[in-house]
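Just to be clear, the model below is a prediction. Sequence and coordinates:
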Amino acid sequence: MTDPTGFSFEITARDGAARTGLITTPRGHIRTPAFMPVGTQATVKGMYMDQVKALGADVILGNTYHLMLRPGAERVAALGGLHQFGGWKGPILTDSGGFQVMSLAKLRKLTEQGVTFASHIDGSRFELTPERSIEIQGLLGADIQMQLDECVSLPNDRATIEKSTHLSLRWAERSKRAFETQPKGRALFGIVQGGDIPDLRVESAKALTDMDFPGYSIGGLAVGEPQAVMLAMIETVMPHLPDAKPHYLMGVGTPDDLLGAVACGVDMFDCVMPTRNGRHGQAFSRFGKINFRNARHAADPRPIDEASSCPAARDYSRAYLHHLIRTEEMLGSMLVTWINLAYYQDLMAGARAAIAAGRYADYAAEVREGWARGDIEPMAV
């Protein structure tokens, strides 16, 4: 699918529902399936932008809510936009602030017009509407933007989910109209809602498809429901989304979630898990999760993975990482974050190669077998 405005998506290989592709933006290409490191406040926590790029990331994510609070969207725009401000030259995707509509429920008032928040920083009041969300994302200079939506926690009752789904559809129409003033080359994605109720998910997907967005996000998952429910909702939605446009699963998730969702045809992911877990000393690896707060690593001289392309995983001992995490040294969080983001990028690179070779199911099984097998026991402490 080619878009003369500069945004396009091409599917390059298929293996069942899984597919590889290439999103083209004026700021560069995004290879899919893609994991987008989260740069909430114009920074991927604990990482330099050149490190993030070197790991294989093509795109990062910024957060509308946090950046409008500080330093403010107008200030970022005056300083050259988010790319110049944060030092990332490739594509940037921004969320709409919709997740905060849910997570800050105690600090907000929700109406048809939008959401009035009390800042979690100083209590000051501000309003976020579909139009203002798009305006902020435009000021930030985001290449891919999201409609404002309402996300509800799960489990929840049907009446609440249905009301939220319909509100999000009305906000999608307003977001799309507001986006029409944006410079050519940028893209706006609609967000499928509907909680864990299949017919509401289908209704949302069909209505958004009729609005003809350049791409489609699946929101409101990984908010309390089991993985099986999440995957079932993805499978429910996929037949009702345009095949030739990108599919983005928002806020997901664990490496196993990514493997399952890629098999369903998801192209894009983001999640704070690699960086958040890294700050708390938990690493992701081909041997499974490793908790460096555990004393079993205290005298282990081995690296996490001597075959890894990531220096943090290859060149530092488990004993040293354990020491850094236990003593709360800043370097410990930085190194484990580096390890985690490298693992997520390697996981997606492996998925792309496996899909192209027609062996994605085997690849996913091999990865899961590695997690289940784990690593050999460390030396005795």
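The structure has been received and is ready for your questions. Numbering: from 1, shown residues only.

CA only for contacts and neighbour counts going forward, please
Noted.

looking at it, I325 is touching N294, isn't it?
No - checked against C-alpha atoms under 8 Å, the pair I325 and N294 is beyond contact range at 9.9 Å.

out of those two, which sits in the busier spot?
More neighbours surround I325 than the other of I325 and N294, with 24 against 13 (other C-alpha atoms under 10 Å).

quick one, what contacts that one?
I325 sits next to 280-281, 292-293, 332-333 when contact means C-alpha atoms under 8 Å, 6 or more residues apart in numbering.

Now intersect those residues with the helices, please.
Judged by DSSP state H, the subset of the contacts of I325 located in helices is 332-333.

Can I get the contacts of I325 in a markdown table including distance to A187 and neighbour count?
Compiled in a markdown table, the contacts of I325 are given as follows (distance: C-alpha to C-alpha, whole Å; neighbours: other C-alpha atoms under 10 Å):
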| residue | distance to A187 | neighbour count |
| --- | --- | --- |
| H280 | 35 | 18 |
| G281 | 37 | 25 |
| F292 | 41 | 25 |
| R293 | 43 | 18 |
| G332 | 38 | 24 |
| S333 | 34 | 25 |
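
Below is an additional structure, to be compared with the one above:
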Amino acid sequence: MTDRFSFALHATDGAARTGAISTPRGTIRTPAFMPVGTAATVKAMLPDSVAATGADILLGNTYHLMLRPGAERVARLGGLHSFMNWDRPILTDSGGFQVMSLADLRRLTEEGVTFRSHVDGSKHFLSPETSMEIQRLLGSDIVMAFDECPALPADEARVAESMRLSMRWAERSKAAFGDRPGHALFGIQQGGVTRELRQESAEALTRIGFDGYAVGGLAVGEGQEAMFGVLDYAPGMLPADRPRYLMGVGKPDDIVGAVKRGIDMMDCVLPSRSGRTGQAWTRRGQVNLRNARHADDPRPLDEACTCPACRGYSRAYLHHVVRAKEMIAGMLLTWHNLHYYQELMAGMRDAIAAGRFAAFEAEFHAARAAGDIEPV
């Protein structure tokens, strides 16, 4: 255990990296997948269950928590870790993305963003300074700089203007964050799919100096090919001795492709959201438990998986509870999906350490190409 935030690289294989982020609340093994605990909960999971899947860190949403139950209330109740009964590290996003995607009637100025809550229509203001204060009250271990994330596709002039505003906000975020030993502040690279803008953003962030760096503004509708095109160069523009975080990604093949290109951290609602809609992610790809083919199938979802859904229940049972809209369906499938994602990360960490990432990637794609097991 440490009283400071630090990052150590243990091995590389091509651009892929494995290492460890040390925080006062525990070590985060990288590459790391962060389950999303939007409103101080990973939906359908207990904190102990999330830890049992192998997660070292969770993500909380500043926007959602400031609206409900409120950052001041969370602080009065002992901070986010105590409030949600999770004693490992937590990263909070800045709120910028949710303001873009969820809020009504938002008005953007140099100072910040005024918006109406999607919950009750109440009026709020977020700026670099208020975002830093809200994240301080929440008590998260890793704080994200406040940025603006334009939806893609957008014209290059709009992307450039937005990126430069985000860089000015990054500087203000750093000043407002202050000196908080044991807590880290990450800057966010923007620039859309334009290499020159990404380079300008990376240089601006490096000048300011952050504990880690995120590649932002991707996974917002540009498609995997365009995203990988940016990841072929963007991570390499950021300091090699700091963690690199790709925000909001993604599907298993997105994750493997991102790690291959030098990304250390990712988050996505997909495993938990899919679990609540009857979708399971497996080594053989996606399985829809709503389909009638599973109704009489006594076999587990994945015979090689050790999660509770696969150890204790048949596909027939999972099909039944999904179709009957029973609460246990979302619980079991979310656990399975998070377990699979963490198993995928552990497999990549081991492969990078052993210098066999290319073989791991080939096996990963071959298993998915084989498809689901034949129906009974």
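Nice, I can see it. Here the structure is a predicted model, which is why all the values come from computation and not from measurement.

I304 of structure 1: which of the contacts of I325 of structure 1 is nearest?
Distance from I304 of structure 1 was checked for each of the contacts of I325 of structure 1 by C-alpha to C-alpha. The minimum falls on F292, at 10.5 Å.

Could you report the separation of the residue most central in space within structure 1 from G62 of structure 1?
Structure 1 has D270 as the residue nearest its centroid, 1.1 Å off, counting by C-alpha atoms, centre = their mean. Taking C-alpha to C-alpha, to the nearest Å as the measure, D270 of structure 1 falls 10 Å from G62 of structure 1.

just D210 of structure 1 next, same as before
Applying C-alpha to C-alpha, the value for D210 of structure 1 to G62 of structure 1 is 28 Å.

With E366 of structure 1 instead?
Using C-alpha to C-alpha, we find E366 of structure 1 at a distance of 33 Å from G62 of structure 1.

okay, these two: which has more neighbours?
When neighbours are counted by other C-alpha under 10 Å, G62 comes out ahead of the other of E366 of structure 1 and G62, with 26 against 13.

what lines up against that one once you look at structure 2?
With TM-score structural alignment as the matching criterion, the partner of G62 of structure 1 in structure 2 is G60.

roughly how far apart are that match and K43 of structure 2?
In this structure, G60 of structure 2 and K43 of structure 2 are 12 Å apart, going by C-alpha to C-alpha.

Pull up the overlap in contacts between those two.
Overlap between the neighbourhoods of G60 of structure 2 and K43 consists of G37, taking contacts as C-alpha under 8 Å, 6+ apart.

Please name the residues that touch the nearest residue to G251 of structure 1 once chain neighbours are set aside.
Sequence neighbours aside, C271 is the residue nearest to G251 of structure 1 in space, at 4.7 Å (criterion: C-alpha to C-alpha, 6 or more residues apart in numbering). If a contact means C-alpha under 8 Å, 6+ apart, then C271 of structure 1 has 36-38, 250-253 as its contacts.

what does G14 of structure 2 give?
Contacts here follow C-alpha under 8 Å, 6+ apart; on that basis G14 of structure 2 touches K260.

what's around M327 of structure 2, how many residues?
Residues contacting M327 of structure 2 under the criterion other C-alpha under 10 Å number 12.

Just give the nearest non-adjacent residue to the aligned partner of it in structure 1, would you?
The pairwise alignment with structure 1 assigns M327 of structure 2 to M330, based on TM-score structural alignment. Distances taken as C-alpha to C-alpha, 6+ apart place L324 nearest to M330 of structure 1, at 7.7 Å, with adjacent residues excluded.

buried residues in the host helix or strand of that neighbour?
With the criterion set as DSSP states H and E, the secondary-structure element containing L324 of structure 1 is helix 318-326. Neighbour-count burial for helix 318-326 of structure 1, counted by 16 or more other C-alpha atoms under 10 Å, picks out 318-326.
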